[in-house]
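Trainee: Provided below for reference: sequence and predicted model.
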Amino acid sequence: MTAVILASGCVAVAGISLIGKMIHEALRNKVSPIEIELDRLPISFDGSRILLITDIHRRKLPKHLLMSLKGQVDWVFLAGDIMEKNVPFSRVERNMRILKNIAPVFAVHGNHDYEAKTVSLDNILEQSDVELLMNSNVRLNKNGDHVWLTGMDYPPYRKRSYPMLPKLPSSEMEMCRIVLVHDPAWINRYSIKPADLTLAGHTHGGQIDLPFFGLIQLDKEYHNIACGLFQWKQPHALVKTATMLVSRGFGYRHLPLRLRCPAEMHLITLRASKVNG
């Protein structure tokens, strides 16, 4: 009997420890630094920094942590799921106030933004000077040079697929291009990847990554692009090396639980390729 009680106690302690770890991963406040080299990045953009945040859902952004980045970031990119259904708009307003005080902010919609009240969200973004990109291009300027940022709007209806990438002026096709999109599966529609850098979220990295069983909550089409950095070599294409970064995201689905997929934001430092230099 004593052995059974001890065993039950050990199981209970292990279960509580595991839940504690999962909550800690889900509520983690961390900015992960990463350097990404791009072949066509202008030399004047070398060292530029992007703060990438995806899948906020219902979380509050960590004000003190993010404000410490003021003056160190050139742009803030929000790759969708800025909120979700039943999140107080006051919380969204607070999050946007923090970000707009760091650097210019650009955003795209995610699926949960459409499931919530998108019109109200868009009003908050407009009032917060956040530029919402809906299948549109914008120039990012620095030191007399520029790159193109394209924001792809999440299709608001399940049966719809993403539209084609909006065209650039013919004289600008040789310029470096960054695509901000919520769903990384967008990249699969292209046999030749059309952007130097694609930034995405949506997957939460799977959120729950079980030993031996893997990503049990993530559709199989995402298993090869669940999170991290991916590259495609295209020697005969306009974009010789296409890169995609998929973030695990800052928020969570349903309960605040993650396992081996801790929450993250990214501080991206862009580097010009040595070939370009």
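Mentor: Good, I have the coordinates. Keep in mind that what you see is a predicted model, and the values were worked out from it rather than measured.

Trainee: alpha carbons only for contacts and neighbour counts from here, please
Mentor: Noted.

Trainee: Can you check the distance spanned by stretch 170-185, start to finish?
Mentor: Stretch 170-185 has an end-to-end distance of 27 Å (CA to CA, to the nearest Å).

Trainee: Now do that stretch: distance to the chain's middle.
Mentor: Its chain's C-alpha centre and that of stretch 170-185 lie 15 Å apart, by CA atoms, centre = their mean, to the nearest Å.

Trainee: Pull out the buried positions in that stretch.
Mentor: 175-185 (16 or more other CA atoms under 10 Å).

Trainee: for the helix or strand hosting Cys10, packing partners?
Mentor: In the assignment (DSSP states H and E), Cys10 maps to helix 2-26. Using 3 or more CA pairs under 8 Å, 6 or more residues apart in numbering; DSSP states H and E, no helix or strand is in contact with helix 2-26.

Trainee: what does the following helix or strand past it rub up against?
Mentor: Beyond helix 2-26 in the direction of the C-terminus, DSSP H and E gives the next helix or strand as strand 31-38. Defining contact as CA atoms under 8 Å, 6 or more residues apart in numbering, one finds that strand 31-38 is touched by 196-197, 241, 264-273.

Trainee: ok, now stretch 89-97?
Mentor: Contacts with stretch 89-97, where a contact means CA under 8 Å, 6+ apart, come from 60-61, 82-83, 121, 124-125, 128, 130.

Trainee: Can you tell me which of the buried residues of stretch 170-185 end up in strands?
Mentor: Among the buried residues of stretch 170-185, the residues falling in strands (DSSP state E) are 177-181.

Trainee: how about those in TSV, adding distance to Ser48?
Mentor: Shown next, in TSV, are those (distance: CA to CA, whole Å):
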residue	distance to Ser48
Arg177	14
Ile178	13
Val179	16
Leu180	16
Val181	20
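
Trainee: Use this one as the comparison:
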Amino acid sequence: MKNNSKKWLSAAAGTLLAGAGLGLTYARYIEPARLVTKSYTLTSERLPDEFSGLKIVQFTDLHLGYHYSIRRLRRLVRHIQEQQADLIVFTGDFADRPIRLKWKQEIVDCLTELHAPLGKYWIFGNHDYREESEAIVAKYMKAGGFTALHNTSVLLKRQQKHIILAGIDDVIRSTPNLHAATQHSSDELFTILLAHEPDLAENVKHLPVDVQLSGHSHGGQVRIPFYGEVIVPPYGRRYPNSYYEIGSRPLHVFVSRGVGTTRMPIRFACPPEISILTLKHGQQDVKEH
């Protein structure tokens, strides 16, 4: 009986070790490369009818240089272009340590391949400021044809109607100014805000802003059933993943898991994603599909 017990325990231990090894292999090499597309449709009476059908593609948290290669960036760009977006936005963390990212024309070439009729816009993330390297990120994004929104906004025009696209600077490593970013927003103008850290929504919900697009949290990067997100950074803990409706206006907060990884080069039950938000005029409703 003792020998049988030892054999059973040995077999069980072997099975557990093999399972753990397979899980780690999947989390390290397979899931981080499984780019998915998460799509939402937001219907709002506040949106001008002229903007009905507007398709926004959001990508975020590249973390180039930290197990995210130029080859993977090329695939990402092709995938984004296939979506035929009206507007493309990047919500921060271009590189993990930008100062170590040697200038590569291939990166610029990838960014310039992205096209959208209403333009391409971006904001800083906290990693973009590491080691005072924000100028490097800005140089890449400008060369790639992206327009920066640092505590400022632009008017997007269709026919004779307008909506506002605003951007806020990073909360953790810079000086965000919500008043400056939304100074032209009002109850009459539908407003979209780009904010790297999603938990900023607690301040945004008091302002005339309709939509907030964020990243930063990576969706937790590792998610355990019945527990939830494992790796969640500051300012990404209250609203770590997917969609939230908060405040009385209400404010619609869409949080993308992003495409890269940070801290550890693994993902589990939380694949990388780009997000598509389609806006429609009509009675308020949000659908994920």
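Mentor: Nice, thanks for sending it over. Only a predicted model underlies this, so the values are computations on that prediction, with no experimental measurement involved.

Trainee: Quick check: TM-score for this pair?
Mentor: The TM-score (TM-score structural alignment, normalised by the length of the first structure) is 0.85; 266 aligned residues with a CA RMSD of 2.6 Å.

Trainee: on that earlier part again, out of the contacts of stretch 89-97 of the first structure, which are buried?
Mentor: Buried residues within the contacts of stretch 89-97 of the first structure, counting neighbours by 16+ other CA under 10 Å: 61, 82-83, 121, 124-125, 128, 130.

Trainee: will you turn the contacts of strand 31-38 of the first structure into TSV that also has distance to Tyr157 of the first structure?
Mentor: Output for these, formatted as TSV (distance: CA to CA, whole Å):
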residue	distance to Tyr157 of the first structure
Asp196	28
Leu197	26
Thr241	32
Glu264	28
Met265	28
His266	29
Leu267	32
Ile268	31
Thr269	35
Leu270	34
Arg271	37
Ala272	38
Ser273	39
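
Trainee: Just the buried residues of those.
Mentor: So, by 16+ other CA under 10 Å, the buried ones in these are 196-197, 241, 264-273.

Trainee: which two from those end up farthest apart in space?
Mentor: Glu264 and Ser273 (26.3 Å; CA to CA).

Trainee: picking up where we left off before, between the buried residues of stretch 170-185 of the first structure, which is closest to Tyr114 of the first structure?
Mentor: Tyr114 of the first structure lies nearest to His182 out of these, by CA to CA, at 12.1 Å.

Trainee: aligned partner of that closest one in the second structure?
Mentor: Taking TM-score structural alignment, the alignment pairs His182 of the first structure with His196 from the second structure.

Trainee: What of Gly251 of the first structure?
Mentor: Using TM-score structural alignment, the equivalent of Gly251 of the first structure in the second structure is Gly260.

Trainee: Grab the nearest non-local neighbour of that match.
Mentor: In this structure, Gly260 of the second structure finds its nearest non-sequential neighbour in Leu62, 4.6 Å apart by CA to CA, 6 or more residues apart in numbering.

Trainee: Aligned to that neighbour, what sits in the first structure?
Mentor: Aligned counterpart of Leu62 of the second structure in the first structure: Ile56 (TM-score structural alignment).

Trainee: thinking in terms of the whole chain, how far from its middle is stretch 171-178 of the second structure?
Mentor: Centroid displacement of stretch 171-178 of the second structure relative to its chain, using CA atoms, centre = their mean, is 17 Å.

Trainee: who touches that stretch?
Mentor: Here stretch 171-178 of the second structure makes contact (CA under 8 Å, 6+ apart) with 126, 129, 151, 168-170, 196-197, 200, 204.

Trainee: Straight-line length of it, end to end?
Mentor: Termini of stretch 171-178 of the second structure sit 10 Å apart (CA to CA).

Trainee: just stretch 159-172 of the second structure next, same as before
Mentor: End-to-end distance of stretch 159-172 of the second structure (CA to CA): 38 Å.

Trainee: What's Arg46 of the second structure aligned with over in the first structure?
Mentor: Residue pairing (TM-score structural alignment): Arg46 of the second structure is matched to Arg40 of the first structure.

Trainee: Which of the three states applies to its match?
Mentor: coil (DSSP: H, G, I helix; E, B strand; the rest coil).

Trainee: can you tell me how far Asp96 of the second structure sits from Ile276 of the second structure?
Mentor: Using CA to CA, Asp96 of the second structure is found at 24 Å from Ile276 of the second structure.

Trainee: ok now stretch 106-126 of the first structure, how far from the chain's centre?
Mentor: From the chain centre to the centre of stretch 106-126 of the first structure is a distance of 15 Å (CA atoms, centre = their mean).
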